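>>> Sequence and predicted structure, then a few things I'm wondering about:
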Amino acid sequence: MRQLAAILFADMAGYTALMQENEQLARQKRNRLKSVLESTVHLHQGQILQYYGDGSLSIFASAINAVQCAVSIQQQLREAPTVDLRIGIHTGDVTVEDGSIYGDGVNLASRVESLAVPGSVFISEKVYDEIRNQENITSHELGYFELKNVKQPVRIFAITSGGLVIPSRDEIRGKTKQPSNRLAVLPFVNMSADAENEYFSDGITEELLNALTKVDGLQVTSRTSAYAFKGKNDDIRDIAVKLNVDKVLEGSVRKAGSRVRITAQLINAADGYHLWSETYDRQLTDIFEVQDEISGIIANKLRENLSRAQRESQGSKAPTQNIAAYTAYLQGLHFFNKTTPADLRKSIERFEEALQLEPGYAQAYAMIATAYSQLGASGQLTPHKAFALVHEYAAKALQLDSSIAEIYIAEAGAYLFYEWKWKETYESLQKAIHLNPSAAAAYPLLGYYHVLMGEKAQAVAILEDAVKIDPLSPAINHALGNMYVFAERYDDAIRQANKLLDLNTHIRQNLELKAWATGMKGDWEEACRLFEEVYRLTNHPLKGLMGLGYAYAKLGQTEKAMECIRKMEQRQREEPDVVLDADFVGVWFALGNLEKVFYYIEQCVAKRAVPVNLFLQYPVFRGLAGDPRLEALKLKQ
């Protein structure tokens, strides 16, 4: 029988050695362990499936019960005769047959237990997501660890309730492979007298990061996760734990007139030791030489872990020698990274300015293509206009430099959201990821591709892996939440939304994610409350209405739903470049007016709006499945 279970492995430490020294005491302790296990597991509604030597395997329907049981077991075993026990817990799909248990979750739970120390309870991130809001259960993050026969690094937490043993990360480092050549580039601090020069320090950071991603054999945490620590004073060792890196590059930039001072230091995360530091006082025109020198030194400092070919692969050619163009480009990046439609338009203006000063600036062409792709995908610009511009600028970038990952991501957006060319979508994304595995924007698109192919479990798996690569990326974490919704894993989607809300990023879109998952789970009253907050946060009378209208309709509040439609119609008149047809589909569907639904679906097809066949994969539209009008629209390429 296949089921979702919390799997608890418990193993007595030092049993074999104790048997050799004092067999009677060893047997006494093993019998005491068995007695405590059997009474406590039963008390917490668990089931012991297997005993093996000095260990056991139990399962629980609830992760909370499993953790509470583990804490109780450890507390009891502190009393004489004490028993040194390691406990590890993970949740996952398992198959139970004739008292035996199978599944990847069993293997991972076993690995988590093997990492634990006597007197401790270690849990995986999935278990943490289940218990994180329980007032009587507290935990401490130990970070990511490479575990035997587990493909991706695993994020581990130690339970701190009940006076349990809490080891330092260094105490358990010897039990696992250590991250090798994993580097985080933290945002360089702007030390200039003018605070507006922050765009310059951010830009230097990003350029260094891009140069380092080209060093074969070096794994670089993407910008989005590293920038979560901007303006904070977190301990380097704590940052390394959260990002699963063993080296950190940090520094500062001071720009005054035509001169720039860059200070950089490479830090070993385990002990905070400075492996290298340097200060560069240069003319602004020498900035590219400084960037090359820093990236080259870092690759050289890590040379013992790189092959000769990898060491020689570092370095990248300067994008331009025109400092004015470079400055405009950095200003464009500054606005682009704010991600709002208004800022994306400002970024395009700055990138265009860079191109006027330097017509051969490949990166500027690539970033304009990327900005238009985002505007088109979000309905902030008519798809016909947006994606034509994507291909125009991407083609110019490709002629100048075919090694820029963003070119292929922008084109993948056009293929996926406008042209509906699935093969080309997949190939472009694979090319982008090959060029830069840290290119965060590629992974959500790849997830949506798999949703369209009917491979929702694969979409979830890709984004779960992407989160491990880029753990603090709002875009990747939000996309994972969406994949959970597509896969009808609503509790997982709600937990993902709560995680993002804890990070305090993009609050409105994450409240919206939580609202949809809550409604689809069956609680449309709570979903409506969340959608009302989403609407309030838009701070605009005509925006943020689709989900709210849907919820009103589901609750039978027809007039309120119609008022949402009237406001959406007003916005469409006032902003003709904004595409709202998919929003109309949603509210009219909830109202039960299929004539209106199919009218707006036809509008989506005619305008090549964000693939109607993608948003119709949302479980709320299940009622349209099998309708012959969908087949007639030829929604699949």
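Structure received. Residues are numbered from 1 along each chain as shown.
>>> Please make it C-alpha for all contacts and neighbour counts, starting now.
Noted.
>>> Figure out the helix or strand that the residue nearest to residue 212 when sequence neighbours are not counted lives in.
In space, and not counting its chain neighbours, residue 212 is closest to residue 295: 5.9 Å by Cα to Cα, 6 or more residues apart in numbering. In this assignment (DSSP states H and E), residue 295 forms part of helix 287-301.
>>> Now the terminal residues of stretch 207-223, how far apart.
10 Å (Cα to Cα, to the nearest Å).
>>> quick revisit: so the residue nearest to residue 212 touches residue 210, yeah?
No - if you go by Cα atoms under 8 Å, residue 295 and residue 210 don't touch, sitting 9.6 Å apart.
>>> Show me where the stretch 1-150 of the chain has its helices.
15-21, 23-43, 63-77, 104-115, 125-131 (DSSP state H, counting those that start in this stretch).
>>> what sits against residue 223?
The neighbourhood of residue 223, defined by Cα atoms under 8 Å, 6 or more residues apart in numbering, consists of 185, 206, 209.
>>> so who does the second one touch?
Put plainly, it is residue 206. Residues in contact with residue 206 (Cα under 8 Å, 6+ apart) are residue 223.
>>> count of residues packed around residue 263?
Using other Cα atoms under 10 Å, residue 263 is surrounded by 16 other residues.
>>> One more: residue 538?
A count of nearby residues for residue 538, using other Cα under 10 Å, gives 14.
>>> this is the other structure I want to compare:
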Amino acid sequence: MDSSHAYRYTAAMSEKTQRRLAAIVSADVVGYSRLMGVDETGTLAAMRAHRAELWNPKIEQYGGRVVGTAGDSLLIEYASAVAAVESSVAVQRGMVERNADLPDERRMLLRIGVNIGEVVIDGDDIFGDCVNVAARLQAIADIGGMSISGNIHEQVGGKLDVVFSDDGEYQVKNIDRPVHVWRWSPTAQVTADGTAASDQPPPLPDKPSIAVLPFDNMSGDPEQEFFADGMAEDIITGLSRFGSLLVIARNSSFSFKGQSIDVTAVAEALGVRYVLEGSVRKGGERIRVTGQLIDAETGNHIWAERYDRNLEDIFAVQDEVTEAIIAATVPEIDQTERERARRKPPDKLDAWDLYQRGLASFFQPENVTLIEAIEFFDRATEIDPGFALAWARAAWARTHNLLNVKTDDRERLLREAREKARMAMRLDPNDPICVLAQGDMMMHTGEHDLGIAKLQEAVALNPNSAEIHYVLAKALDIAGRQEATIEAVERAIQLSPRDAAISRLYATRAMANFHLGRYEAAVAGARQAMHGSNPTPWSSVCYAMALFRLGEEDQAKEAMKDVYANLPQFSLSFARETLSHFAQGTSNNVLETLRRMGVTE
């Protein structure tokens, strides 16, 4: 390229692509998809009205330029930090007024993030880290509020009648240095020291907390009010059986009955992280119950479902739907809590976070993750020696690991499991998970009758826990009661059909069918377990044994290759040791089959 061409090329590029300092506002409508799903036409009309009557006028008033819109989001460029913040505050305060008389399901709420820095201008578009950080700030902003970077805060400090609360440093994806974040809410009050009081909600409890709001009666039939209230009350009772949850009492949550409410405000008032709300609608001999679970910290709807039933027996319907909602809600909360703990920096983990990380490792089948689970649970008990659930899980993780370790480790793990299970029971003898840990430990020491009795006690304490039914199923299989094993597995699957440990349920049922001589069912069930999430090596063992019993010796030999690949120490002596606490008839059936298959000592 000659110099004249190079000059013309550079000049053209400089006209098109520029860099400049700018304050960037990223705004997003919270729950836009939900609003569109409820009323697409009304939502689009409301969006147009808000833009024409509030957003665009405020943007123009403070000299902003709309760079991009994507349905429910806005990206705006301002010449100064002060203009960007003033405009954003005006918009959010205006939205408070516009939403004041609207029902909760029609309110349009914004999150806003503001940052300042160098941006790349390419035509009408802008790019750069500054834009990316603004988007991240928007994602962590309070609903109806605003998050700003430390750079913005430095430039607007003392220039505006707006009070921000210090939210500390956040690590932002793809940005090397942490970003200092400040928050603002339109409802903030200034305290004596000049900080924002209501920006900081009441401290949340360490464990997840939930409020079940009164279900709305959408039928226009006053008699259905009793059904709706009874549904919410039964859910409160059922959720209260889970020791891992703090459930707000009925009298507190029902104080919002009949009110047009903002879920986030309710959560803040009650000091909870999660809110469960729903409705009941009767039409003829049919009834529809809806439920939705909301993470009030983020505004995300993490679960929603509807249940359509015939009203042949209204009390049976109430029991069935209540059970289904509880069974769906708890795993969603558990998963959200694990994700929350996973995102925390290692040096910021408290006992609850360590407990959640332990659970995440526990529900993986590999030996290494079970060792990680033990370490996390033990660290949780070191930080909080009164944390009964952590002691219980520490015991249970050890008995679980007995399937995968050598003789000397087995004796140590069993001794430690006994000590930790006893500590859990000493701290909280009425918690079903503590009772479960005690019963599970007894099964591994050969005390089958006592262990099953303990696990049945745990079921009585919390009949809605799929996890407890699963452990009972395993215990019944150990004791040689395979028909009862299958019943307990079916109950667990009914309670939690999308359970993270569903493969273990399939494997337990498959092994029970194997012992009952139902080899076709065992093959089908083991295959189902192997192809699910988090399969255990014993699924492949069951699969191979059932194939062998059906005369498919070549296929059985191929299946054993998977066993050795995932459990290299597998042998006849390993199986004998692993099954040493099983009923003699059950263990002999497995050992004889493996011997005939050619598995060596």
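Nice, thanks for sending it over. Everything numeric in this text was worked out from a predicted model, so none of it was measured.
>>> So after superposing, what's the score?
Laid over one another, the chains give 0.42 as their TM-score (TM-score structural alignment, normalised by the length of the second structure), with 325 aligned residues with a Cα RMSD of 5.8 Å.
>>> thinking again about what came up before, dump the contacts of residue 223 of the first structure into a markdown table; add secondary structure as well.
What follows is the contacts of residue 223 of the first structure, written out as a markdown table (DSSP: H, G, I helix; E, B strand; the rest coil):
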| residue | secondary structure |
| --- | --- |
| 185 | strand |
| 206 | helix |
| 209 | helix |
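>>> Let's have those residues in CSV, adding distance to residue 259 of the first structure.
Below are those laid out as CSV (distance: Cα to Cα, whole Å):
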residue, distance to residue 259 of the first structure
185, 23
206, 20
209, 22
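>>> Next, count neighbours for the nearest residue to residue 38 of the first structure once chain neighbours are set aside.
Distances taken as Cα to Cα, 6+ apart place residue 48 nearest to residue 38 of the first structure, at 7.3 Å, with adjacent residues excluded. A count of nearby residues for residue 48 of the first structure, using other Cα under 10 Å, gives 18.
>>> Next up, the contacts around residue 48 of the first structure.
Contacts for residue 48 of the first structure (Cα under 8 Å, 6+ apart) come out as 38, 41, 56-59.
>>> could you say what helices and strands the helix holding residue 295 of the first structure packs with?
Under the contact definition 3 or more Cα pairs under 8 Å, 6 or more residues apart in numbering; DSSP states H and E, helix 287-301 of the first structure sits against helix 198-213, strand 259-268.
>>> if we go to 10 Å?
Contacts defined by 3 or more Cα pairs under 10 Å, 6 or more residues apart in numbering; DSSP states H and E place helix 287-301 of the first structure against helix 198-213, strand 247-256, strand 259-268, strand 273-283, helix 308-311, helix 323-336.
>>> Any idea how far apart the tips of stretch 480-492 of the first structure sit?
Taking Cα to Cα, stretch 480-492 of the first structure runs 9 Å from one end to the other.
>>> same deal with stretch 291-306 of the second structure?
Start-to-end span of stretch 291-306 of the second structure (Cα to Cα) is 6 Å.
>>> Report whether the expected contact of residue 115 of the first structure with residue 145 is present.
Yes - if you go by Cα atoms under 10 Å, residue 115 of the first structure and residue 145 touch, sitting 9.1 Å apart.
>>> which one of these two has more residues nearby?
With neighbours defined as other Cα under 10 Å, residue 115 of the first structure and residue 145 compare such that residue 145 has more, 24 against 20.
>>> Look up how far residue 240 of the first structure lies from the more buried one.
Going from residue 145 of the first structure to residue 240 of the first structure by Cα to Cα gives 12 Å.
>>> can you check residue 591 of the first structure too?
In this view, residue 591 of the first structure and residue 240 of the first structure are 50 Å apart by Cα to Cα.
>>> do the same with residue 211 of the first structure
According to Cα to Cα, residue 211 of the first structure and residue 240 of the first structure sit 21 Å apart.
>>> Check the burial of the closest residue to residue 106 of the first structure other than its chain neighbours by counting its neighbours.
Spatial nearest neighbour of residue 106 of the first structure, chain neighbours left out: residue 7 (6.7 Å); criterion: Cα to Cα, 6+ apart. Counted by other Cα under 10 Å, the residues lying close to residue 7 of the first structure total 31.
>>> swap in residue 481 of the first structure?
For residue 481 of the first structure, the neighbour count with other Cα under 10 Å is 31.
>>> Let me know the helix or strand that the residue lying closest to it once chain neighbours are set aside is in.
Spatial nearest neighbour of residue 481 of the first structure, chain neighbours left out: residue 493 (4.6 Å); criterion: Cα to Cα, 6+ apart. In the assignment (DSSP H and E), residue 493 of the first structure maps to helix 490-503.
>>> Could you say which helix or strand holds the spatially most central residue of the second structure?
Note on the second structure: the residue nearest the mean C-alpha position is residue 336, at 1.8 Å, using Cα atoms, centre = their mean. Element membership of residue 336 of the second structure, judged by DSSP H and E, is helix 314-343.
>>> what does residue 537 of the first structure give?
Using DSSP H and E, residue 537 of the first structure maps to helix 524-538.
>>> That helix packs against which elements?
In terms of contacts (3+ Cα pairs under 10 Å, 6+ apart), helix 524-538 of the first structure is packed against helix 507-521, helix 546-554.
>>> How about residues contacting that helix?
Contact with helix 524-538 of the first structure is made by 507-521, 541-555, as judged by Cα atoms under 10 Å, 6 or more residues apart in numbering.
>>> Just the buried ones from the residues you listed, in PyMOL syntax?
Burial among the contacts of helix 524-538 of the first structure is assessed by 16 or more other Cα atoms under 10 Å; the matching PyMOL selection reads:
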select buried, resi 507+508+509+510+511+512+513+514+515+516+517+518+519+520+521+542+543+544+545+546+547+548+549+550+551+552+553+554
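>>> can you map out the strands along the stretch 251-400 of the second structure?
Remark: strands assigned in the stretch 251-400 of the second structure by DSSP state E, counting those that start in this stretch are 274-283, 286-295, 300-310.
>>> Does whichever strand in the first structure runs longest pack against any helices or strands, and if so which?
Counting residues, the longest strand in the first structure under DSSP state E turns out to be strand 85-97. Applying 3+ Cα pairs under 10 Å, 6+ apart, one finds that strand 85-97 of the first structure contacts strand 2-12, strand 55-60, helix 63-77, strand 100-102, helix 104-115, strand 120-124, helix 125-131.
>>> Buried residues, that strand. List them.
Across strand 85-97 of the first structure, burial judged by 16+ other Cα under 10 Å covers 85-95.
>>> Residue 81 of the second structure reaches residue 150, doesn't it?
No - counting by Cα under 10 Å, residue 81 of the second structure sits too far from residue 150 to count as a contact (11.2 Å).
>>> Identify the contacts common to the two.
Residues touching both residue 81 of the second structure and residue 150 (Cα under 10 Å, 6+ apart): 114-116.
>>> In a markdown table, list those along with distance to residue 93 of the second structure and secondary structure.
Shown next, in a markdown table, are these (distance: Cα to Cα, whole Å; DSSP: H, G, I helix; E, B strand; the rest coil):
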| residue | distance to residue 93 of the second structure | secondary structure |
| --- | --- | --- |
| 114 | 16 | strand |
| 115 | 20 | strand |
| 116 | 22 | strand |
